[in-house]
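Peer 1: one predicted model, sequence on top.
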Amino acid sequence: MSDYPWLKKYEEGVPPTIDIAMRPLAQLLRDATQKYANQVALHMVLKYLPLGLAIQSRMTFRQLDQASDRFAAGLQKMGLAPGDRVSVMLPNLPQGVIAFFGILKAGGVVVNTNPIYTPRELKHQLQDSGAETIIMISGLYERLQQIRDETAIKNVIITDIPDTLGFPFKQLVAKQVRAGGLMKDVPTAAGVHRFTDLVNSTAPLAPVETAPDDVVLFQYTGGTTGLAKAAMLTNANLISNVAQIDTWFAHSEPGKEVMLASIPFFHVYGMTVAMLYGLEVGARLVIVPDPRNTTHILDIIQKEKVTLYPGIPTMYVAIINHPKVKEYDLHSVKACLSGGAALPVEVAQQFERLTGGRLVEGFGMTECA
């Protein structure tokens, strides 16, 4: 094995192979909660305000674990059976993380769904996956209705960006989101449920047994040679990925990291590196629903003292080229991982000079997760 040429490129201290303790993916959150119960797991920052205020929400590991338990119980009460597929069609929101682990705890299979899918793309994915339940923001409901009769969808769970905010920001953000068309009235109908109702469920959660080789995720990929196809990923696939990342980021400090979670969770890269690995090491996930506002990203890095930042080359280029980047203190950044496209060497070098951190280029395929 020592003759493999790629081993020469490994960071110092990274072994050629590792032993992996297998467990259900849902157990990852339970284990993290045992270690970091009262630490903040999810921290959504929508906007910074004067006087040190911010439009934001926080949730501890214990609160996340309990909320996903209640959501799982709500799904079971709705009729979800082990192996049933549930589409999660959300931008990066705390609700998406709750739903992800709630589906797993209920015995379901997560179907990550891009919220910018056209009706045609959405129809294909719902038909192909056989999903009978979908979770989405209200602004996407009309898109679903265009093709719903051609799918197996029975239950629609509606949430909105402001749902985890408190007064008065919840009302303020709701007004802004509604004006932007991302929040709309959804008619009361059979099979339409509010996310907040499920996450407040008082129904008991029935334990579900799951094996390492059980499929827990349909991750759609490709589409360049036709319609997107699902990679069927198991507990073992994803637990192995997290262990590999943890080995590579050997200098991470469990319980002390701050993960900038702006890369979409509906993509395998964002889900695995930002969400799963972040929770595994007890990081505070600073959730950004819209990563296109580079000024906001810079504000977050500086104000929240971000230490880990997985992204794509265009994100790093946007930071380097920001007209006021030198006015920010970005030296909290320790490690970044770039994926999704080739990373120019000069971009990595410039970003490392700005932050003092390490920017590593990664490669992976959804099918090999």
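Peer 2: Perfect, I can see it now.
Peer 1: make it CA atoms for all contacts and neighbour counts henceforth
Peer 2: Will do.
Peer 1: tell me where the stretch 201-350 of the chain has helices.
Peer 2: Here the stretch 201-350 of the chain has its helices, by DSSP state H, counting those that start in this stretch, at 235-248, 268-269, 278-280, 294-304, 313-320, 345-355.
Peer 1: buried sites along the third one?
Peer 2: Buried residues in helix 278-280, counting neighbours by 16 or more other C-alpha atoms under 10 Å, are found at 278-280.
Peer 1: residues contacting stretch 271-278, please?
Peer 2: Residues from elsewhere that reach stretch 271-278, judged by C-alpha atoms under 8 Å, 6 or more residues apart in numbering: 28, 97, 238, 241-242, 245-246, 259-261, 263-265, 284-285, 310.
Peer 1: quick one: the strands in the stretch 1-150 of the chain?
Peer 2: Counting by DSSP state E, counting those that start in this stretch, the stretch 1-150 of the chain has strands at residues 40-48, 54-60, 85-89, 109-112, 133-137.
Peer 1: just put those strands in JSON lines and tack on mean neighbour count and distance to residue 145.
Peer 2: Below are the strands of the stretch 1-150 of the chain laid out as JSON lines (neighbours: other C-alpha atoms under 10 Å; distance: least, C-alpha to C-alpha, whole Å):
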{"stretch": "strand 40-48", "mean neighbour count": "21", "distance to residue 145": "29"}
{"stretch": "strand 54-60", "mean neighbour count": "18", "distance to residue 145": "31"}
{"stretch": "strand 85-89", "mean neighbour count": "26", "distance to residue 145": "14"}
{"stretch": "strand 109-112", "mean neighbour count": "26", "distance to residue 145": "19"}
{"stretch": "strand 133-137", "mean neighbour count": "23", "distance to residue 145": "12"}
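Peer 1: dropping in the other structure now:
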Amino acid sequence: MDVENIIGVEGKHLGEVKIEEINRVWLKHYDEWVRPSLEYPEIPLFRLLEDTARTKPENTAIVFFGKEIAYRELDALSNRLANYLKSLGIKKGDGVILAMPNIPQYVVSYYAVLKAGGIVVQANPIYTEREFKHIASNSEARVAIILDQIFDNVYPLKRDGLVDHIILAKVEDYLPFPLSFLYRFKKKKVKVPAETGIHEWKAALASEELKERPEVNPKEDIAVHQYTGGTTGFPKAAMLTHYNLVANVYQTIEWIPGKGEGDVFLGALPYFHVFGMTTSMNAPVAVGAPMILVPDPRDIKRVIQAIDKYRVSIFCGVPTLFNAILNYPDLKKYDLSSLKACISGAAPLPVELKRSFEKETGSKLIEGYGLSETSPVTHGNPFYGLNKEGSIGIPFPDTYALVIDEEGKVLPVGEIGELAIYGPQVMKGYYKMEEETRKTLVSGWLLTGDMAKMDEDGYFYIVDRKKDVIIAGGYNIYPREVEEVLYEHPAVLEAAVVGVPDKYRGETVKAFIVLRPEHRDKVTEKDIEQFCRQKLAAYKVPRIIEFVDELPKSAVGKVLRRVLRDQEVKKMEQS
């Protein structure tokens, strides 16, 4: 076949491309067990749990610091909470904010919200009051289920009428004795007012089990609002349907050696992150596998101990996590030989890290790719087939990927353009953002905003990002949001935020600031950092702050972030 016309639709506009015309050259590189096309059941997402609870009731679902919960019990707990949510007025289509680390209550709440007919509104528990208010207002959520330790940041939502109810989950509720007893003395004391609308987890779980189920149209009804970045400086909600999420679970399982049967999954990736939600929670639920929950993925000793003790075989993570394990001083004391399949996503995987991790553990570590808008996984390198280092791999079953130019025309092999994706996992759109949806979804194709190229084997490479998103430690950070906070400081005249290379986090946040004349020599980098910490989650706070006389700008006055980034890269190369 002519390399210039290898996929058969080169030169066509995206809107003219018919799926059946695309030559999926990548299929020849699938691992032998992976089918190019699957049948996806049109079922509500909560059926994954119900079906497993029916067929494998005694299988262990959750392991949390030694406490085990079987699938039968997990299903029953979610039924009770679903009934309680109904009693609080939750009806079909209502949003419920979940803001917890990976604790049993998160998994119970996730499926309970869906069984009550609600929409799971994902929130990072380290959000500030300002960030929680934006998500509550945008999603129109009426209930928040949160870790009690973050009550101070969430209570203003109820005080100001943004939500009607808050349910408090406590870590010690599912810790085995004596850990549960000891934890009460260790935890931060939180003052919770005794008022209507604030509920204890144990009281909520005292409810009867919900018997009826909501009527769900899987391809139309939204299961999850997954927040991602936007041009407004605030996150926007990708509307993921029940069908989107069920499909991506089946695609993910198909890709894994053994398809998850008999495996043990590590739940270290936060479940509020779309990558963790699908690959480390919904996928093991679908196959009836244990999830070993790790609330804080930065606790590397706990992560390594969990792999060793529970013989974890499937481990999905971000490059910084794999790197931290590799560099843990006492790594040799632990047995990680149970690891079979490790998938790295959310940030580029350094080639040297991949090689070193595989050599140290004997496992397969592959790089994949996905977005909040695609539920999330779209690409992956084969585990045993051709694995191209530096590549995000090849499209998943029933997933199509093309590279297009600025006019929307399909480019041939080797040329750089914007990556476009089509498949059953592509979102319905952005909630209450029709214009953004129209710009992002074109004839069913998702325009990713990432610049990429494809080689003659159908392997894709991300070469740059069209969007200015910063990916630090697997978290997406949006410069505009950080800049808006900086502009709130009375001493700041102008500000620009970029991502600069960082050996540990992949990228880190750097802020360039022009101070007002009257504040020069009076404001320090520490002052700016402390100001940001009051308004931003810790991972968004600039790690590097540089005061400058002026910012580079275009002829129309637009700040040129790319110039700043390029300057930083040159500095690092010269140092």
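Peer 2: Arrived safely, thanks for sending. It should be emphasised that the depicted structure is a prediction, and the values quoted were computed from it without experimental measurement.
Peer 1: mind telling me the TM-score for this superposition?
Peer 2: Overlay of the two chains. TM-score (TM-score structural alignment, normalised by the length of structure 1): 0.92; 354 aligned residues with a C-alpha RMSD of 1.7 Å.
Peer 1: ok, residue 355 of structure 1 touching residue 335?
Peer 2: No: the pair residue 355 of structure 1 / residue 335 is not scored as a contact, 9.4 Å apart, by C-alpha atoms under 8 Å.
Peer 1: who has more neighbours out of those two?
Peer 2: Counted by other C-alpha atoms under 10 Å, residue 355 of structure 1 and residue 335 do not tie: residue 335 has more neighbours, with 21 against 17.
Peer 1: any idea how far the closest residue to the more buried one other than its chain neighbours lies from residue 297 of structure 1?
Peer 2: Nearest non-adjacent residue to residue 335 of structure 1, counting by C-alpha to C-alpha, 6 or more residues apart in numbering: residue 358, 4.8 Å away. Taking C-alpha to C-alpha, to the nearest Å as the measure, residue 358 of structure 1 and residue 297 of structure 1 are separated by 18 Å.
Peer 1: which parts of the stretch 201-350 of structure 2 are strands?
Peer 2: 222-228, 236-241, 265-267, 291-293, 314-317, 341-344.
Peer 1: ok, residue 279 of structure 2 to residue 89 of structure 2 distance?
Peer 2: Separation of residue 279 of structure 2 from residue 89 of structure 2 (C-alpha to C-alpha): 31 Å.
Peer 1: those two - which one has more neighbours?
Peer 2: Between residue 279 of structure 2 and residue 89, counted using other C-alpha under 10 Å, the more crowded position is residue 279 (28 against 14).
Peer 1: which part of structure 2 lines up with the longest helix along structure 1?
Peer 2: Ranked by residue count under DSSP state H, the longest helix found in structure 1 is helix 61-78. Using TM-score structural alignment, helix 61-78 of structure 1 corresponds to residues 71-88 of structure 2.
Peer 1: ok, and for the matching stretch, which residues are buried?
Peer 2: Neighbour-count burial for stretch 71-88 of structure 2 flags 71-86 (criterion: 16+ other C-alpha under 10 Å).
Peer 1: ok, now stretch 47-59 of structure 2?
Peer 2: Quick answer for stretch 47-59 of structure 2 (16+ other C-alpha under 10 Å): 47-53, 56-57, 59.
Peer 1: what's the counterpart of residue 115 of structure 1 in structure 2?
Peer 2: Under TM-score structural alignment, residue 115 of structure 1 pairs with residue 125 in structure 2.
Peer 1: picking up where we left off before, can you redo the strands of the stretch 1-150 of structure 1 as CSV with distance to residue 321 of structure 1?
Peer 2: Listed next are the strands of the stretch 1-150 of structure 1 as CSV, based on distance: least, C-alpha to C-alpha, whole Å:
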stretch, distance to residue 321 of structure 1
strand 40-48, 22
strand 54-60, 26
strand 85-89, 32
strand 109-112, 32
strand 133-137, 33
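Peer 1: for residue 164 of structure 1, find the nearest of those.
Peer 2: Taking C-alpha to C-alpha, strand 54-60 is the member of the strands of the stretch 1-150 of structure 1 nearest to residue 164 of structure 1, at 6.2 Å.
Peer 1: tell me what angle that closest one forms with helix 61-78.
Peer 2: Here strand 54-60 of structure 1 points in a direction 80 degrees away from that of helix 61-78 (axes from the mean of the first three to the mean of the last three C-alpha atoms, to 10 degrees).
Peer 1: what does strand 54-60 of structure 1 rub up against?
Peer 2: Under the criterion C-alpha under 8 Å, 6+ apart, residues 37-49, 164-166, 169 lie in contact with strand 54-60 of structure 1.
Peer 1: circling back to that earlier point, and the strands of the stretch 201-350 of structure 2, which is most packed in?
Peer 2: Greatest average neighbour count among the strands of the stretch 201-350 of structure 2 goes to strand 265-267 (a mean of 30), per mean count of other C-alpha atoms under 10 Å.
Peer 1: what range in structure 1 matches that strand?
Peer 2: Counting by TM-score structural alignment, strand 265-267 of structure 2 pairs with residues 259-261 of structure 1.
Peer 1: average offset of that stretch relative to structure 2?
Peer 2: For stretch 259-261 of structure 1, the mean deviation from structure 2 after alignment is 0.5 Å (mean C-alpha distance after the TM-score superposition for structure 1).
Peer 1: what about that stretch, distance to the chain center?
Peer 2: Remark: stretch 259-261 of structure 1 is offset 10 Å from the chain centroid, using C-alpha atoms, centre = their mean, to the nearest Å.
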